[in-house]
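[1] Sequence and predicted structure are below.
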Amino acid sequence: MAFEKISVIGLDLAKNVFQLHAVDEAGDVIIRRQLRRNQLLQFFEHLPRCLVGMEACSTSHYWARELVRLGFEVKLMPPAYVKPYVKRGKNDAADAEAICEAVTRPTMRFVPVKSCERQALLMQHKTRDLLVRQRTALINALRGHLAEFGIVTSQGRLGLRAAIEALSAAQEFLPEPSWQPFEHIRKQLEELTHKIAELDRIILRWCRNEAAARRLMTIPGVGFLTAAAIAASVGDATEFKSGRQFAAWLGLTPRQNSSGGKERLGRISKQGDRTIRRLLVVGATAVVRRARLDAASFPWIARLLDRKPAKLVSVAIANKTARIAWAILRRRENYRFATA
């Protein structure tokens, strides 16, 4: 059968209809076919075991695990790296063909397939981020409604506490129709705070039981949230050839627009995991604040602050922290503070 000659398969994922593009070792097309969701695994069971390429997306890790169970070699690629291989006209067939070609390129960079356990931990991070955004929206609504009645408080945790205290003190002076909406907002804030704290305890417990996360937490500016996100997302640090490649994967390296021997570096690319990138920058900002108070302990940061804005220094520290994190994961060692 012609199916026996298949060597590479490009699979374009979707919710219900999947596009498959298979070629032989010479690059000749063997199969171009659409498959429904309930037909996919059954169809792959009758194919010879070969290389399967897919774009990394929300469902790609599930399908990758299922195909690996059937004996296929599965590689996931960032969609931005597959796009240049689309010839002309974007449709499912063209996308599947581009994936099939891109997965065979020797310079292609791949995304590690996550296990169910690691995806579950990352789901806790995403849920926590969602709850934090909801809490922020409620805080803004509370402060805005109070301002309409002449009660103005500062931002931040102290401002929230002051707003709730002011709400309790002014309860009898506020119009009766406003009592119930204010109470709904206050109760939701309290409930969200408890849920966020509960997720924090779960993530911290996982970090204490995971050797890689414990090692990452020895780095200045890396707390349990950052350590858990990196340990769950990366898994095997050998997927990256260097710390710079890992930092580039997180979008912390500058974009280049170099030509004619002239090197031009711009802002960071921001291509990659935005959650880890944000956590690293937040942690680096804390290190900058500490360096301002104790310049002797962070001499190179102090010298940077003399020449560059604080936000730029924070991003530079986040870049360096990402490279240190890769080295620690690769060598399985704790962070060692410089003695001089």
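    That came in fine, so what should we check first? Values in this document were obtained by computation on a predicted structure and should not be read as measured data.
[2] going forward, measure contacts between C-alpha atoms and count neighbours the same way
    Noted.
[3] Touching whichever helix or strand V52 is part of from outside, list them.
    Using DSSP states H and E, V52 falls within strand 51-55. Strand 51-55 has contacts (C-alpha atoms under 8 Å, 6 or more residues apart in numbering) with 7-13, 60, 72-79, 82, 99-100, 103.
[4] and with 6 Å instead?
    With contacts defined as C-alpha atoms under 6 Å, 6 or more residues apart in numbering, strand 51-55 is touched by V8, I9, G10, L11, E73, V74, K75, L76, M77, P78, P79, V103.
[5] Can you name the element that comes right after that strand?
    Taking DSSP H and E, what comes next after strand 51-55 is helix 60-69.
[6] which residues of the stretch 151-300 of the chain fall in strands?
    Here the stretch 151-300 of the chain has its strands, by DSSP state E, counting those that start in this stretch, at 254-256, 265-268.
[7] Put this next to the first one:
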Amino acid sequence: MIDTATFAGLDVHARSIKAVALDIMTGEVKSATFGYDAAAAADRARSVDPAARCVHESGVTGFELQKKLSSLGVDCVVGAVSKMMKPAADRRRKNDRNDAEFLARMLSTGNVAEVWAPDDECEAARDPTRALEDARDDLERSKQRLSKLPLRHGLVFDEKAPSGRRKKNRTQAYRSWARSTSLAERADNEVLPCCIDDARQAAESKARLEGLVKAEAGRPGWKRRVDSLCRLKGIDAMTAADLVFEAGESSRFKNARSFAAWVGPTPSEHSSGESVRKGGITKAGNKHLRKTPVEAAWHYPTRSAHSKDLAKGQAPGQAARRHAAKGVRRLVARRGSMLERGMRRNKADVAAAREPACWAWAAGLMAEEGREKRPASPSGRAAIVRT
């Protein structure tokens, strides 16, 4: 039931906000422009209608404005920009006022898909994991540059271990060899130490961020959920922290299927009538989280169906432990059946990635306070029992 007749769309930028208020009873449209100031936006909304509802698109400005407006007593939501279908005619008349009016009209008709807004603690927990992902990429690039610079000048690392096996490039032995290497030109000899320092600093940054993530995962608000997810094979503390921090609350997803669809390793579909066509994964959610269940699926071809041993300091609930043990048996058997059918390994990894996400959702849900959940079925459906 609509409890207000006024809807406001906010086109938010780093330094300005364009607000358009729509009265659905009279059709009147009012617009205003002011700086990026939540108090000014709240005053404008209250001056038009104290019960006005506001919306702004999801984007780089995050959830700060929505949180401030809510704290000031203004009903504000964040709309998923990926689910807003604008008319083709609007492509050639884009401006801030039209964008804000479009948001107001979408909200008035109930066509805004609201984005779940994490609290400050959840947002702060996400930052170390995302920074860690960037640090891993930086380390990979720096090691690649370091290994290829001597190679371009005809110098090849060919040191062997006592067993006779050739040592890899991305090792401490390679870095020691690179420090002792002398190139023909002075400029090259100055660049090589820079490449070595970049690789060392990237490795130090990665190690420091891993410590931050582990410390954050050990906080009381997260530890039980992280420990519960760690019971699944292929999911360590870093992976569990990624899933828990990005999801925020497992209970905001109605079932395991919706969580897997949000993560992204779910087949796309283009079916009509009797024609059923399924394609590659949907790639929903964010790129950072989507890789996590795929990497977890890598481990199952070489793992036994026995449950994991508890690591030092882990304290998951009994329900989560039983659920994880069942999940490991299921995932090992399913992954093995894919290989027996002759499915290519890469395809099987992605095909099996959906299920670890489903089991992880159920384990996280059981770890949340005041809830207990029966083990999920292979289809991803699971009943929730409140305690």
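    Cool, the structure landed. Every value quoted in this text rests on a predicted model; they were computed, and no experiment measured them.
[8] returning to what we had before: whereabouts in structure 2 does the strand holding V52 of structure 1 align?
    Counting by TM-score structural alignment, strand 51-55 of structure 1 lines up with residues 53-57 of structure 2.
[9] same thing with stretch 253-261 of structure 1?
    Aligned by TM-score structural alignment, stretch 253-261 of structure 1 falls on residues 266-274 of structure 2.
[10] Out of the strands of the stretch 151-300 of structure 1, which is closest to P181 of structure 1?
    Among the strands of the stretch 151-300 of structure 1, the nearest to P181 of structure 1 by C-alpha to C-alpha is strand 265-268 (42.8 Å).
[11] Return the mean post-superposition distance for the closest one against structure 2.
    Once fitted to structure 2, strand 265-268 of structure 1 is off its aligned match by 1.0 Å on average (mean C-alpha distance after the TM-score superposition for structure 1).
[12] what comes up buried for that strand?
    By 16 or more other C-alpha atoms under 10 Å, the buried positions in strand 265-268 of structure 1 come out as I268.
[13] tell me, how many neighbours does the residue mapped onto R231 of structure 2 from structure 1 end up with?
    With TM-score structural alignment defining the correspondence, R231 of structure 2 maps onto T218 in structure 1. Using other C-alpha atoms under 10 Å, T218 of structure 1 has 19 neighbouring residues.
[14] Please apply the same query to the one 3 residues further on.
    Residues contacting G221 of structure 1 under the criterion other C-alpha under 10 Å number 22.
[15] Contacts for stretch 280-288 of structure 1 next, please.
    Contacts of stretch 280-288 of structure 1 (C-alpha under 6 Å, 6+ apart): G221, V222, S314, V315, I317, A318.
[16] Same check on stretch 269-280 of structure 2?
    Stretch 269-280 of structure 2 is contacted by residues P267, S268 when judged by C-alpha under 6 Å, 6+ apart.
[17] Buried ones in it, by neighbour count?
    Result for stretch 269-280 of structure 2 [16+ other C-alpha under 10 Å]: no buried residues.
[18] How about stretch 125-143 of structure 2?
    125-126, 128-133, 135-136, 138-139, 142-143.
[19] Max pairwise distance over those: which two?
    Maximum distance among those (C-alpha to C-alpha): 28.0 Å, for A125 and K143.
[20] Show me where the stretch 51-200 of structure 1 has its helices.
    Taking DSSP state H, counting those that start in this stretch as the criterion, the stretch 51-200 of structure 1 carries its helices at 60-69, 79-82, 92-102, 116-148, 156-169, 179-209.
[21] same question, the stretch 201-350 of structure 2
    According to DSSP H, counting those that start in this stretch, the helices that the stretch 201-350 of structure 2 contains are 220-229, 237-247, 256-263, 287-297, 318-340, 345-351.
[22] Among these, which comes closest to I24 of structure 2?
    Closest to I24 of structure 2 of those, according to C-alpha to C-alpha: helix 256-263, at 33.3 Å.
[23] Point out the other helices and strands that that closest one packs with.
    In this structure, helix 256-263 of structure 2 makes packing contacts with helix 354-367, judged by 3 or more C-alpha pairs under 6 Å, 6 or more residues apart in numbering; DSSP states H and E.
[24] buried set for whichever helix or strand comes after the helix it packs on?
    Where DSSP H and E defines the elements, the next helix or strand beyond helix 354-367 of structure 2 is strand 371-373. For strand 371-373 of structure 2, a neighbour-count test (16+ other C-alpha under 10 Å) marks E372, K373 as buried.
[25] right, and the helix or strand after strand 371-373 of structure 2?
    strand 384-386.
[26] returning to that earlier point: can I get the contacts of stretch 280-288 of structure 1 in a markdown table including distance to T153 of structure 1?
    Listed next are the contacts of stretch 280-288 of structure 1 as a markdown table, based on distance: C-alpha to C-alpha, whole Å:
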| residue | distance to T153 of structure 1 |
| --- | --- |
| G221 | 30 |
| V222 | 32 |
| S314 | 29 |
| V315 | 31 |
| I317 | 33 |
| A318 | 33 |
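[27] Which one of these is nearest to A325 of structure 1?
    In terms of C-alpha to C-alpha, no member of the contacts of stretch 280-288 of structure 1 lies closer to A325 of structure 1 than V222, at 9.2 Å.
[28] hmm, who's touching stretch 308-325 of structure 1?
    With C-alpha under 6 Å, 6+ apart as the test, stretch 308-325 of structure 1 has contacts from G243, A247, L252, L280, V281, A284, T285.
[29] Quick one: map the last one onto structure 2.
    Right, the one you point to is T285 of structure 1. Using TM-score structural alignment, the equivalent of T285 of structure 1 in structure 2 is W298.
[30] Go through the helices of the stretch 51-200 of structure 1 and pick out the most buried.
    Across those, averaging neighbours per residue (mean count of other C-alpha atoms under 10 Å) puts helix 92-102 on top, at a mean of 24.
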